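let's see this in three dimensions:
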Amino acid sequence: ALEWLEEYLSHWKGAFILVSHDRYFLDKLVHKIWELEFGRLYEYPGNYSHYRALRQERLERQWKLYEEQQELIKKTEEFIRRNIAGGDFRASQAQARQKMLEKLERIPKPIVPKKIHLWMDVKRPSGERVLRARDLIIGYPNAPLFHCKQLTLQRGERVALIGPNGSGKSTFLRTLAGELRPLEGTLELGYHVEIAYFRQSQTDLDTPDSTVLDVVTANTDKTISEARSFLGQFLFSGDDVFKKISELSGGERSRLALAMLAQLGGNLLLLDEPTNHLDIDSREVLQEAMRDYKGTIIFASHDRYLIQAIATQIWEIADGELKVYRGNYEYYRTQRALLAQPPSLQRGTQSEDEDTSKPKRLSPGKEQRLRERQRAKLAAREAELMNAVTALEHQIAQIEKEMEAASYAGDHQKLRELTALYRQKRQELEITSEQWAQAAEELANFSVSSQGL
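Have a look, this model is predicted:
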């Protein structure tokens, strides 16, 4: 549904204003960001990724100006203190500087938004193989959801589990966590695998009369002082720690669930929609924590920005089957686009030198010449695609410069046209890069097989 809306809005001829925490969505569609922060509105040209860089530059610039002015004020006040009481020329200077300070427009101290502090440790590493499954059927009695012929997961992999609502993502995570059994097939966890599970429903927090502080002290060995300090890292400060679980907002429940997850020390994280209810800053912190995590992760999410940044594999549940794509989200999209093409385009056309009607025996010389021609064709195709990728990368870089210039100039019509062209070229680059990778692999495999003859 998001991709449909994304495609629809990308061809929308009018203007639109959208409010969203979906960073991938913002990256694809917008060419201006309005940020509301501490009662002020800041405007940034470009998409979300550009906004992040410009926002950091703005904050650094504000801090520099503030610190420079504070240093000037400090030195001026010191000069005034030492010389104001005298009756000479320096006293006159001190009085003049005092008037200058009184008229000086003070630069306010920059306010830095508070962020959660999240670090997920691994107490003990798992074995090399984390998970192995064969002939799985996942679901409930009389209601199977999907099947999977074979799965293998190695230590350190980060898997994004995607699929429509109701396809079985949460059920699969519950099965991995041992709360449900597979309907059929085998599912084995590897040596020393210890699971830390973040539930979408957060039912493990369903103790409505307990307070936030109660949850931490009951599930850890922290003292009350240590627990309050720990909760402060997740933005529970002051009397917030005495809030009852039943009074928490969705964002507060998510932050508390992440706090408890960080204490588990498991080496296999199972995360079910971990960015739900989190603001953008908290999503960024979670993303960094997942990137730095030393164990293995399987996470179900609709957050495509998180998936693109973190996943090394995509496991898609669709049409009652789990399919594995060994790459990030853009790789998955490219593969899906290729699979949607006619079979002849997916596999390439048969070489004119090949005749499959009946086997032929060729002399060694003719066979060698035939293989040389085949290799030359593969090499030419690989070089052609490599040049096409390079040309597209240069075109995209030029378009990005023109987009930035148009954004700063306020030329919104040109920016819309450039944005559409940028998306088109990015899609061409994705498909061409995949074709180049396949051509390079075919050439390498052909060369290896030729050496054995």
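
switch to C-alpha atoms for all contacts and neighbour counts from now on
OK.

strands along the stretch 1-150 of the chain, start to end?
Counting by DSSP state E, counting those that start in this stretch, the segments of the stretch 1-150 of the chain that form strands are 32-37, 40-45, 129-140, 143-154.

want to put them side by side, so please do this one too:
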Amino acid sequence: MLKLSGIRVAYGQRIIFDNADFLVRPGDKIALVGPNGAGKSTLFRIIAGEESIDAGTISSDPGTVIGYFSQDVGEMSGRTALEEVLAGAGDVYEIGKKLSELEHRMGDPDAEPLSDSDMDAYGELQSAFLHRDGYNLETRAESVLTGLGIGPDRFGEPVEHFSGGWKMRIALARILVLEPDLLLMDEPTNHLDVESIVWLESWLRDFKGDLVMTSHDRDFLTRLCPRTAEVASGAITMYSGDYDFYLREREIRREQLVATYNRQQAQFAKDEEFIAKFAARASHAALVQSRIKALEKIERVSLPPDPKTMSVQFVSCPRSGDQVVVMKDLAKSWPKPGAAKNGEQSFHSVFSGLSGIVNRGDRIALTGVNGAGKSTLLKTICGETEPTGGSAVVGASVKLGYFSQYSSDTLRPDRTIYEEVEERIPLATVGAIRGILGAFLFSGDDADKRISSLSGGEKSRVMLACMLAVPVNFLVLDEPTNHLDIASREVLLDALTRFEGTLMIVSHDRYFLRHLANRVFEIDHGRLNAYEGNYQYYLDKTGREY
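Below you'll find the predicted structure:
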């Protein structure tokens, strides 16, 4: 159990928590929600002991082991992927190392024999190792790495060889192998594909400890966490239900708060009118003073500000022809890394023989396991890369807009947000450009921020603003929800459902796909399977878990 009572945290004049309470009970799985900057990550750091509080108390059961996964993985070097994960097991890993040293001495005839105290220490270490399931530690580490998409062929690879996204998976594996009593997870689904998310969901469902977690994946939160804690306006408010329950209950509570606020304001107006009317009359002096004192004692109800959300409106565009894309025997291969043998370059086939038609009005979810070629297919359709066989012909009057998960790399760091959007629509007025930016939460001076100073989520919003500022009738989206919080994802989802053109999307957000797609294209072992139904129909037909 963990309990925070009356905590206060402030950075200068900015108050993060003011007399806030938070309780984690045995067996709890809690979704931590709230607007960006409200203090969710600060709460994690406080619980993990990485940040102090200005006032209040923190208490937990003696010996509680806390594991904290954050987006800051720190430096990783000098170990293989498997060694890095094993090292995350903490005491168990260290005990295992000590046992190995003692066993090496026991088996080495040239080494100094173990003393009685050494043997006693060995017995105690072995008992502790057994108690913590240390002999299965390496098996658990290998299982977790595999579940997160890092197979046996990469266990021995130095961590320096992994990209930032794959290092995040290694850091996540470290925390899972630790199997702490209390697991804190800040956006664990970032950088994971659908297969890894499904595996992690299953692992966390079976996890015996307590869990407090943030995630931008609504399905992930709802399936795992039967309780919800909202961090907002300096307080932590508990809801005895999942994320869907929280949304309904929050609206009910806000309506009740508004009603209470309005009643109080009406009473204040009456009292103030009475005071103003009779303040000058000596016969009413005692009564007036009584009203003034009563007003001063009343705890005033305040309304928290409405959270900012994007407001996406697509620019109208002429309708396209009936056939938006026609694929016929489409194939793509990439050169294998390394020098060509005997003067001939070897190639890796991503897919071949893909045939299918994208019709006007389709909302196609493109699925397939990690590495199946989803992003490559989108690039081929958009002309970002040439096919090595077959064709992908874009139809008449098609105006294409392409968003990739790496689109933000095309932004120029020295430019402002305003300048990036202005370049796409040079004939637009200043007011029109600022209106577009305001819809993506860049209002006032925010529009003059340099690209180099933006977070990943802000860059994604800039790229969406750049793309949607130009009239298009065929949207090709590769992971458009990366770095967007739940509120922004749902605004984008609402806009896409109202989009009158054609859509093709890759996303690991299952909620997004379930509420958007009316067809599914699956790349399976280099072939294209078309499912003439929505995402749930596809899951039912294929028996997929996600």
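
rewinding a little: just the strands of the stretch 1-150 of structure 1: most buried one?
Of all the strands of the stretch 1-150 of structure 1, strand 129-140 carries the top mean neighbour count, a mean of 19, counting by mean count of other C-alpha atoms under 10 Å.

what's in contact with it?
With C-alpha atoms under 8 Å, 6 or more residues apart in numbering as the test, strand 129-140 of structure 1 has contacts from 144-155, 168, 171-172, 175, 182-191, 193, 296.

same list, the strands of the stretch 1-150 of structure 1, but as TSV with distance to residue 397 of structure 1 please.
Shown next, in TSV, are the strands of the stretch 1-150 of structure 1 (distance: least, C-alpha to C-alpha, whole Å):
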stretch	distance to residue 397 of structure 1
strand 32-37	19
strand 40-45	17
strand 129-140	41
strand 143-154	36
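
closest one to residue 420 of structure 1 among those?
strand 32-37 (14.7 Å; C-alpha to C-alpha).

so that closest one matches what in structure 2?
In the comparison with structure 2, strand 32-37 of structure 1 aligns to the range 227-232 (TM-score structural alignment).

so which bit of structure 2 is the strand or helix carrying residue 369 of structure 1 matched to?
In this structure, residue 369 of structure 1 sits in helix 364-409 according to DSSP states H and E. Counting by TM-score structural alignment, helix 364-409 of structure 1 falls onto no part of structure 2.

ranges for the helices of the stretch 1-150 of structure 2?
With DSSP state H, counting those that start in this stretch applied, the stretch 1-150 of structure 2 shows helices at 40-47, 81-87, 91-107, 116-131, 137-147, listed in chain order.

hang on, I meant the stretch 201-350 of structure 2
So, for the stretch 201-350 of structure 2 - with DSSP H, counting those that start in this stretch - the helices run 218-224, 243-278, 285-297.

ranking those helices by burial, who's on top?
Among the helices of the stretch 201-350 of structure 2, helix 218-224 has the highest mean neighbour count (mean count of other C-alpha under 10 Å), at a mean of 18.

what lies in contact with that one?
Helix 218-224 of structure 2 is touched from outside by 29, 31, 201, 204-205, 214-215, 242-244, 486, 509-511, with contacts defined as C-alpha under 8 Å, 6+ apart.

top of those by number of neighbours, please.
Tallying neighbours with other C-alpha atoms under 10 Å puts residue 31 at the head of the contacts of helix 218-224 of structure 2, with 28 neighbours.

in this structure that one contacts residue 228, no?
Yes: in this structure residue 31 of structure 2 lies within contact range of residue 228 using C-alpha atoms under 8 Å: 4.6 Å.

between the two, which contacts overlap?
Shared contacts of residue 31 of structure 2 and residue 228 (C-alpha under 8 Å, 6+ apart): 242-243.

now do stretch 6-13 of structure 2: distance to the chain's middle.
Distance, stretch centre to chain centre, for stretch 6-13 of structure 2: 26 Å (C-alpha atoms, centre = their mean, to the nearest Å).

same question but for stretch 16-30 of structure 2, I mixed them up
21 Å.

onto which residues of structure 1 does stretch 389-402 of structure 2 map?
Stretch 389-402 of structure 2 covers residues 184-197 of structure 1 once aligned (TM-score structural alignment).
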